[in-house]
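Asker: Model the following, please.
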Amino acid sequence: MDSPFIAAGLPVALAVTMLGLGLGLTTADFRRVVAYPRTVMIALGCQTVLLPALCFVLVVALELPPASAVGMMLLAASPGGTTANLYSHLFGGHVALNVTLTAVNSILAIVTLPIVVNLSAAYFTDDAAGLGLQFGKVLQIFAIVLIPVAIGMAVRARSPRFAGRLDRPVRVLSVAVLAAATAGAVLAERDNLAAYFAAVGVAVVIFNVASIAIGYGVPRLVGADRPASIAVGMEIGIHNSTLAITIAISPTLLGNTEMAVPAAVYGIVAIFTAVAFGVLAGRRRADEAPALQRRA
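Answerer: This next block holds a predicted model:
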């Protein structure tokens, strides 16, 4: 994972992606929390408490090596990515709710992610002080996540029309940069891919499927409609692996390439599980429509 494609490309991709998120946000998106209080609170509770706890049990049960265990916990603490918004749109999710959750999650992660990583480093490693995220490193995460978002929101506030024209090109650019960085990393690491999957593949697949199931199932259990549940399932199930990899490999943050392996494998696995979940959820929604019409 020492590839220059990862070291240089992923931070750029992350910055462009967060800028694109900011271009699509307004203060109304944060006020929307009031419109969906129960669903938002459930989603945030799953993201910040339930999933890290589940991941901890999983990595202990599977007896992962210390660096891999911390990498899994870093992934669990990472917020949903903007890719979740795209999948939600494609498969009938509540996109406005997705945007709200992504925005709020990204801000909460500034606090929750360092806490989870520090506790994990203290538990799994003998070098907690060296591997943890100290205050100065937290500020760097703050800069990585929020500064591009703030710039995008400022542009949107000052010139909505200009931001609207930028939105699609920036989204395309972020996908292109991320795809190029990922492709370059895969090519550079092709000899190690089998070893990476062997090391953490089982843990990643279980955690990914469980994340999607929790994100969709818990809102449904408390009465949320299907579009809202799909939105939460995508948000909870598609973690921002780019952010996790960037934090893991950056020399000024964790500086540990082994910790980036779970997020790298997750980024590949989540593509297929998200599509499978979207197809299944969309099919069930279509099956319900005739029944609802007959009742009407």
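
Asker: When you work out contacts or count neighbours from here on, use the C-alpha atoms and nothing else.
Answerer: Will do.

Asker: Go through the strand or helix carrying N105 and flag the buried ones.
Answerer: When secondary structure is defined by DSSP states H and E, N105 falls within helix 95-124. Neighbour counts over helix 95-124 (16 or more other C-alpha atoms under 10 Å) mark 95-106, 109-110, 112-118, 120-122, 124 as buried.

Asker: To compare against the first, here's the next sequence to fold:
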Amino acid sequence: MFTLGIGLTTADFTQIIREPKAFGVGILNQMIILPIVAFIIVSFFGLKEEMAVGMMILACCPGGVTSNMITKLAKGDTALSISYTAVMSITTVITLPFITGFSIAHFMGADAPPMNILSLGITMCLITALPVGLGLLLNIKYKRFSESFEPKASKISTVLFMVIVVGALASEWDAFIANVGTLGPSIIILILTMLFIGYNSAQWFKMSSKRAVTIA
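Answerer: Have a look, this model is predicted:
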């Protein structure tokens, strides 16, 4: 998240004003449509309580640097993607605790562990909004340094991300193999559904293919 902040400028946030339609459709899809679709899929497949909550949390997390990289590779509007990531990284501090609390209560019922939404919100702030804000501040105050450091930081964060994913997969390999047959189809359907909704919602508002790819 700190690396993401280093790559941001205040201009990334003004994209909201410059392109309100493109920004609004993308944020609506991420903040509202995605959790609803995830909830429907989870309920339809009848996933185990822990998996259902995990899917809902996954659906509410911001895209991060990875989504910006994929947008660039897909020849989408990278600046618009960065704006989505910047705003979602901050708003998630508010939305994720409430959706997580709802998901735990709904899917786990009486077995739900006690959860303090305020505490979770503070934790989210410390691991998302604060690092992004510090990175943005560094970029504003020491632009020359941040411009030279950002490519290196991005590479380091990408490697660390891959190490974390591989490590988590290795440590939970038995659980992964046992549940991939159930969880895999749900995740694939969620991805394909949101790609379809994202692209076609942009087309419905007569946006360019480049922006439709970004929103998808």
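
Asker: one step back: the helix or strand that the helix holding N105 of the first structure is followed by vs the second structure, mean deviation?
Answerer: Going down the chain from helix 95-124 of the first structure, the next helix or strand is helix 128-131, by DSSP H and E. Averaged over the aligned pairs, helix 128-131 of the first structure sits 5.3 Å from the second structure after superposition, using mean C-alpha distance after the TM-score superposition for the first structure.

Asker: picking up where we left off before, which strands and helices sit next to the helix holding N105 of the first structure?
Answerer: In terms of contacts (3 or more C-alpha pairs under 8 Å, 6 or more residues apart in numbering; DSSP states H and E), helix 95-124 of the first structure is packed against helix 27-35, helix 37-45, helix 66-77, helix 83-90, helix 128-131, helix 135-158, helix 226-237.

Asker: got those helices as JSON lines, with distance to A188 of the first structure and mean neighbour count columns?
Answerer: Putting those into JSON lines (distance: least, C-alpha to C-alpha, whole Å; neighbours: other C-alpha atoms under 10 Å) gives the following:
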{"stretch": "helix 27-35", "distance to A188 of the first structure": "40", "mean neighbour count": "13"}
{"stretch": "helix 37-45", "distance to A188 of the first structure": "36", "mean neighbour count": "17"}
{"stretch": "helix 66-77", "distance to A188 of the first structure": "20", "mean neighbour count": "28"}
{"stretch": "helix 83-90", "distance to A188 of the first structure": "24", "mean neighbour count": "21"}
{"stretch": "helix 128-131", "distance to A188 of the first structure": "26", "mean neighbour count": "16"}
{"stretch": "helix 135-158", "distance to A188 of the first structure": "25", "mean neighbour count": "18"}
{"stretch": "helix 226-237", "distance to A188 of the first structure": "27", "mean neighbour count": "29"}
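
Asker: A291 of the first structure: what's it in contact with?
Answerer: For A291 of the first structure, the contact set (C-alpha atoms under 8 Å, 6 or more residues apart in numbering) is empty.

Asker: Kindly provide the distance from it to R285 of the first structure.
Answerer: Distance of A291 of the first structure to R285 of the first structure, computed by C-alpha to C-alpha, to the nearest Å: 10 Å.

Asker: can you check L23 of the first structure too?
Answerer: Using C-alpha to C-alpha, L23 of the first structure is found at 31 Å from R285 of the first structure.

Asker: Comparing the two, which shows the higher neighbour count?
Answerer: L23 (29 against 15; other C-alpha atoms under 10 Å).

Asker: Spatially, and excluding backbone neighbours, which residue is closest to the alignment partner in the second structure of that one.
Answerer: Alignment note (TM-score structural alignment): L23 of the first structure maps to I6 of the second structure. Using C-alpha to C-alpha, 6 or more residues apart in numbering and skipping residues adjacent in sequence, the residue nearest I6 of the second structure is G135, 4.2 Å away.

Asker: Alignment lookup: the one you found to the first structure.
Answerer: G135 of the second structure maps onto G152 of the first structure when the alignment is built from TM-score structural alignment.

Asker: Its match and T26 of the first structure, how far apart?
Answerer: From G152 of the first structure to T26 of the first structure the distance is 10 Å (C-alpha to C-alpha).

Asker: and what of G278 of the first structure?
Answerer: 27 Å.

Asker: In contact with the residue nearest to I6 of the second structure, which residues?
Answerer: Contact partners of G135 of the second structure, counting by C-alpha under 8 Å, 6+ apart, are 2-8.

Asker: One more pass at 10 Å, please.
Answerer: Taking C-alpha atoms under 10 Å, 6 or more residues apart in numbering, we find G135 of the second structure in contact with 1-9, 129, 141, 146, 150.

Asker: Derive a PyMOL selection command for the buried subset of those.
Answerer: Here is the PyMOL selection string for the buried members of the contacts of G135 of the second structure, based on 16+ other C-alpha under 10 Å:
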select buried, resi 1+2+3+4+5+6+7+8+9+129+146+150
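
Asker: In strands, which of the contacts of G135 of the second structure fall?
Answerer: With DSSP state E as the criterion, strands contain none of those.

Asker: before we move on, back to that, redo the helices and strands packed on helix 95-124 of the first structure as CSV? Include distance to R295 of the first structure.
Answerer: Shown next, in CSV, are these (distance: least, C-alpha to C-alpha, whole Å):
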stretch, distance to R295 of the first structure
helix 27-35, 28
helix 37-45, 26
helix 66-77, 41
helix 83-90, 27
helix 128-131, 58
helix 135-158, 44
helix 226-237, 18
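
Asker: Between those, which one is closest to I214 of the first structure.
Answerer: Across these, the minimum distance to I214 of the first structure, taken as C-alpha to C-alpha, is reached by helix 226-237, at 7.1 Å.

Asker: What helices and strands are in contact with the closest one?
Answerer: helix 37-45, helix 83-90, helix 95-124, helix 193-221, helix 261-295 (3 or more C-alpha pairs under 10 Å, 6 or more residues apart in numbering; DSSP states H and E).

Asker: Tabulate these (CSV), appending distance to L74 of the first structure.
Answerer: Output for these, formatted as CSV (distance: least, C-alpha to C-alpha, whole Å):
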stretch, distance to L74 of the first structure
helix 37-45, 17
helix 83-90, 18
helix 95-124, 6
helix 193-221, 12
helix 261-295, 8
